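Trainee: Pasting a predicted model and its sequence here:
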Amino acid sequence: MQKTISPVDGSVYLERPLATDEMTENALAKATEAQKKWKKTTVEERADFCLKAVEYFLDHADEIGLELTWQMGRPVRYTANEIRRGFQERAKYMISVAGQALADVEVEEIAGFKRFIRRDPVGVVFVVAPWNYPYLTSVNSVIPAIMAGNAVVLKHAQQTPLCAERYAEAFAYAGLPDGVFQYLHLSHEQVATVIADPRTSYVAFTGSVEGGHAVQKSINERFIVGGLELGGKDPAYVRADANLADAVENLVDGSFFNSGQSCCGIERIYVHEDVYEKFVEEFVALTKTYTLGDPLSTDTTLGPMVRTSAAAFAQKQIDEAVSQGAKALIDTSLFPAHKEGTPYMAPQVLVNVNHTMQVMTEETFAPVVGIMSVKSDQEAIQLMNDSQYGLTASIWTNDIDAALEIGAQVETGTWFMNRCDYLDPALAWTGVKNSGRGVTLSKVGYEALTKAKSFHLKIG
């Protein structure tokens, strides 16, 4: 039995039985057969089903938001917006560009021949989704996979099993043919079994680096590939010419939204020495305005972390950094709900930090950020690149030419100027180094969900 322990109050929010071997076998068999028919539908027909499913999510956004708060702890004032904003935006964009992305690729004409490249669906796509943004991460693969003519089997995190069930309800509401979308509640061992099954054609995984290695190990036994969206230690660089008020407002949000539990959240900030003291002063002042507490209250802006162990891990990084000379600028007594031994953790801002400290090099995934002073663009570039991760990075400046020049040197999947912690569905979502491999979103995101098939026809 799989239990979801709510970080809100430590109660068992729900329980779900794991799939039996027979259920898994039936799901893969059904997906394989359903996909043979589904791939014959037109892109326009697929779009009708998918848009209808999005309609279901929008109609139920408030109740979905409430159950999401109970499952993973994000304040209820924000959870419905995961559906109304990011989920809707990404789903509708990927539906809108499917026709262009999946169209036959024409090549130069040769008399007496017809030649083109067709993008065939890969088959059965296995999506393994995380708990931190359970709809935003899964929609990156689920909707495009179905739009590309594939069948989907979704395995959601143990913390957020209702998200998988909501997808099933949405597609049932849309009238999607039986078997094109299914979900399974699985253990780690069962996930490996599904990946190893020859009917699984592609794996879309979002999660930790450790989890990514496990998925890759299973994939290596077969001639298939997988998309891996893994961890991050995303940096920001504030130049001397930056609009400080704007930089502070957005970087505080980028650091602490969702209790810092975002793969592309801001975890380290480098500030030019000319504006360092003023930036830190304003950053701390804004951080102190957050309200940590019951996420079911609309007054709460910072909810609990997903579990007590996650808060303890982050606190260990803070304590280690302080023991090595870092200074913690937030008095946790300002946040009465903060309590060790619980998931409720106050935000923390650290200065006097350096790259010998784990808090500046290892993923924290918590409402914790370290801020360092730098003397030049080159020092900032060196520090931003001094990481095993490379998901996103941002620069805060009024000089777009400098932003482009610096961005060309920073090792990252996405380079932002004057914004952070956002996915534009028109752009490729990808990481480098230990942040993973592969692409979701944008027209490019359809490439991994299809396989090229060449048609070389001699006429007459």
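Mentor: Now that the structure is in, tell me what you want to look at.

Trainee: can we go C-alpha only for contacts and neighbour counts from here?
Mentor: OK.

Trainee: Would you map the strands across the stretch 301-450 of the chain?
Mentor: Listed from the start of the chain, the stretch 301-450 of the chain has strands (DSSP state E, counting those that start in this stretch) covering 327-328, 348-351, 368-374, 392-396, 414-417, 436-437, 450-458.

Trainee: Please point out which parts of the last one sit buried.
Mentor: Buried positions in strand 450-458, judged by neighbour count with 16 or more other CA atoms under 10 Å: Thr450.

Trainee: what's in contact with it?
Mentor: With contact meaning CA atoms under 8 Å, 6 or more residues apart in numbering, strand 450-458 is reached by Gly112, Phe113, Lys114, Arg115, Phe116, Ile117, Arg118, Arg119, Asp120, Pro121, Val122, Ala148.

Trainee: do the same with stretch 212-230
Mentor: Counting contacts by CA under 8 Å, 6+ apart, the residues outside stretch 212-230 that touch it are 192, 195-196, 201-209, 263, 430-431, 434-439, 448.

Trainee: Going along the chain, name the helices of the stretch 351-460 of the chain.
Mentor: Counting by DSSP state H, counting those that start in this stretch, the stretch 351-460 of the chain has helices at residues 377-385, 400-407.

Trainee: Mean neighbour count, those helices: which tops it?
Mentor: For the helices of the stretch 351-460 of the chain, ranked by mean neighbour count under the definition mean count of other CA atoms under 10 Å, the leader is helix 377-385 at a mean of 18.

Trainee: distance of Thr332 from Tyr276?
Mentor: With distances defined as CA to CA, to the nearest Å, the gap from Thr332 to Tyr276 amounts to 23 Å.

Trainee: Neighbour count for these two, which is higher?
Mentor: Here Thr332 and Tyr276 are set side by side on neighbour count (other CA atoms under 10 Å), and the busier one is Tyr276, at 19 against 16.

Trainee: take the one below as the second:
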Amino acid sequence: MSALKEQIFPLQIPNAKSTGEYLEVFSAYDKTYLGKVEVADKKAADQALQNASELFSSKENILTKEQRISILKKAAELIAKEKETVAVQAAAEGGKPYRDSLAEINRAIDGLQSCVEVLRTQAGVEIPMGLNTASNHKIAFTHHEPIGVVLAFSAFNHPFNLIVHQVATAVAAGCPVIVKPAESTPLSCFRFVEFLYQAGLPKQYCQPLAVKDLTIAESLVSDPRIAFFSFIGSSKVGWMLRSKLAPGVHCALEHGGAAPVLLAEDANIKEAIPKLVKGGFYHAGQVCVSVQRIFIPESLLQDFVDPFVSAVKELKVGDPTLPDTDVGPLIREKEVSRLEEWIEEAKQDPETKVLCGGKRISSSCFEPTVLLNPPVTCNVSKKEIFGPVVNLYMYSNFDEALDRANALPYAFQSAVFTSSLDTALKAFRKLKAQAVMVNEHTAFRVDWMPFGGYGDSGLGIGGIPYTIKDLQIEKLLVIHSQEL
């Protein structure tokens, strides 16, 4: 890995005393030291919440839409000027290869612009009046106001763009926000917030919070001054934190999945393979909607398997900061060990075939792996893998494939490859998913579309315009006048 400039971020909480304690950040790939962020203690965290609460308590403190638009546009411009450097830093920190990290930064810039577009087009609605005696001489319409203080806990796998979805949307909505990044990737979060400050955002409006003691974070979740809680991470932690919310607090939870793909008899295999390779091994499979389970008709098995496995074997694994790397490391060394254990478990069944991969390359990297027919009872089949592993399963009829795709408690994004409109519509109707892709991989996303899961996969819908709507109250005004 080429040398990167050390990033150091002090405590960014106005009126809080420096703790003098730092969280050091290391490369996911080779543990190179990258920088550090100052850690908040209980007093600093309480001060952050007090700052945000006091800011929101007076309507005069809320930034006007014009001010918010100016800040968001300026931040996008500042990031665009440094996007290559920011992408390398994000790649080093989180392990996503440089090409994909650069795409993430471009998405972040576009996300800021989408926030501006929402503010420019958002409008209330007129409610019909004069329809009966009670509503005569009245006019009514709605108006959007910020919901209040937002608390956001983020994840490591998109360390820059996820912060846009959780922080920039709050700024656009007019809400003060406290954001806790993933412990593995705080530098990208603090860097994004720094861009907002440079663009003119008052510090009380957005306070990044790094903690080592997770009980500090939990105490914020349960505080009644929080109006909205945004969480991206595991279902176990997400549901636990939701149970601690004060009465009336709104929330959005984005968990994981085990995304299924159904190949129909008439699927265009040649077009499907590069998409499924990308969808399965993008960011080493560490994506909540990564392709994990591919169901293949018996008649197409060999036509699909040989070229698919050949394409997977061509993927280059290594240093994520290099432009020709396809697959980077896993975020933690223990995840490499977990994958080894899960694959060994699957191999105990004689029906399981390891078509490629199956072993660690180093303490941080794992071979892109394709398994054929692992048993449904093993971990790789029934849990979210969150690693560079794709499972292939044979099926005899399409209804059977649909049932097997729906067998897990996840419901996020799924896909079907077919040339038949009827088959596509059947899959859309029957698949247990929030979104169904036709002739596209399950990890497809643009930041303005609705994005989220249900069941074990989460609660609520993300996407820039949908999140901004969630962070606002649609307030009704009714006016009575004899002149109406």
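Mentor: Yep, that arrived. A quick note: this is a predicted structure, and the numbers were derived from the prediction, not measured.

Trainee: just to revisit the earlier point, any idea which of the strands of the stretch 301-450 of structure 1 is most buried?
Mentor: Each of these was given a mean neighbour count from mean count of other CA under 10 Å, and the largest, a mean of 28, is that of strand 392-396.

Trainee: That one against structure 2, how far on average?
Mentor: Mean deviation of strand 392-396 of structure 1 from its aligned counterpart in structure 2 after superposition (mean CA distance after the TM-score superposition for structure 1): 0.6 Å.

Trainee: Read off where that strand ends up in structure 2.
Mentor: Taken onto structure 2 by TM-score structural alignment, strand 392-396 of structure 1 occupies residues 413-417 there.

Trainee: Name the residues that touch stretch 193-211 of structure 1?
Mentor: Taking CA under 8 Å, 6+ apart as the criterion, the residues outside stretch 193-211 of structure 1 that touch it are 24, 28-29, 32, 122-130, 137, 141, 212, 215, 218-219, 221-222, 224-231, 434-436, 449.

Trainee: quick one on the thing from earlier: type out the ChimeraX command that picks the buried ones from the contacts of strand 450-458 of structure 1.
Mentor: Buried residues among the contacts of strand 450-458 of structure 1 (16+ other CA under 10 Å), as a ChimeraX selection:
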select :115,117,118,119,120,121,122,148
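
Trainee: List the ones among the contacts of strand 450-458 of structure 1 that fall in strands.
Mentor: Residues of these located in strands (DSSP state E): Phe113, Lys114, Arg115, Phe116, Ile117, Arg118, Arg119, Asp120, Pro121.

Trainee: residue in structure 2 matching the third one?
Mentor: Matched to structure 2 by TM-score structural alignment, Arg115 of structure 1 sits across from Ala140.

Trainee: what's the spacing between that match and Gln482 of structure 2?
Mentor: Distance, Ala140 of structure 2 to Gln482 of structure 2, using CA to CA: 14 Å.

Trainee: Work out the gap between stretch 6-18 of structure 1 and the centre of the chain.
Mentor: How far stretch 6-18 of structure 1 lies from its chain's middle: 23 Å, per CA atoms, centre = their mean, to the nearest Å.

Trainee: cool, and stretch 469-484 of structure 2?
Mentor: Stretch 469-484 of structure 2 sits 34 Å away from the centroid of its parent chain (CA atoms, centre = their mean).

Trainee: With stretch 339-359 of structure 1 instead?
Mentor: A distance of 22 Å separates the centroid of the chain from that of stretch 339-359 of structure 1, by CA atoms, centre = their mean.

Trainee: Could you do stretch 464-480 of structure 2 as well?
Mentor: Taking CA atoms, centre = their mean, the mean C-alpha location of stretch 464-480 of structure 2 is offset from the chain mean by 24 Å.

Trainee: Okay, the spatially most central residue of structure 2 and Ile71 of structure 2: tell me how far apart.
Mentor: Per CA atoms, centre = their mean, the C-alpha nearest to the average position across structure 2 is that of Leu162, at 5.4 Å. Using CA to CA, Leu162 of structure 2 is found at 18 Å from Ile71 of structure 2.

Trainee: can you check Gln47 of structure 2 too?
Mentor: Remark: distance between Gln47 of structure 2 and Ile71 of structure 2 (CA to CA) = 24 Å.

Trainee: likewise Pro329 of structure 2?
Mentor: Distance of Pro329 of structure 2 to Ile71 of structure 2, computed by CA to CA: 35 Å.

Trainee: cool, Leu477 of structure 2 as well?
Mentor: Counting by CA to CA, the gap between Leu477 of structure 2 and Ile71 of structure 2 amounts to 29 Å.
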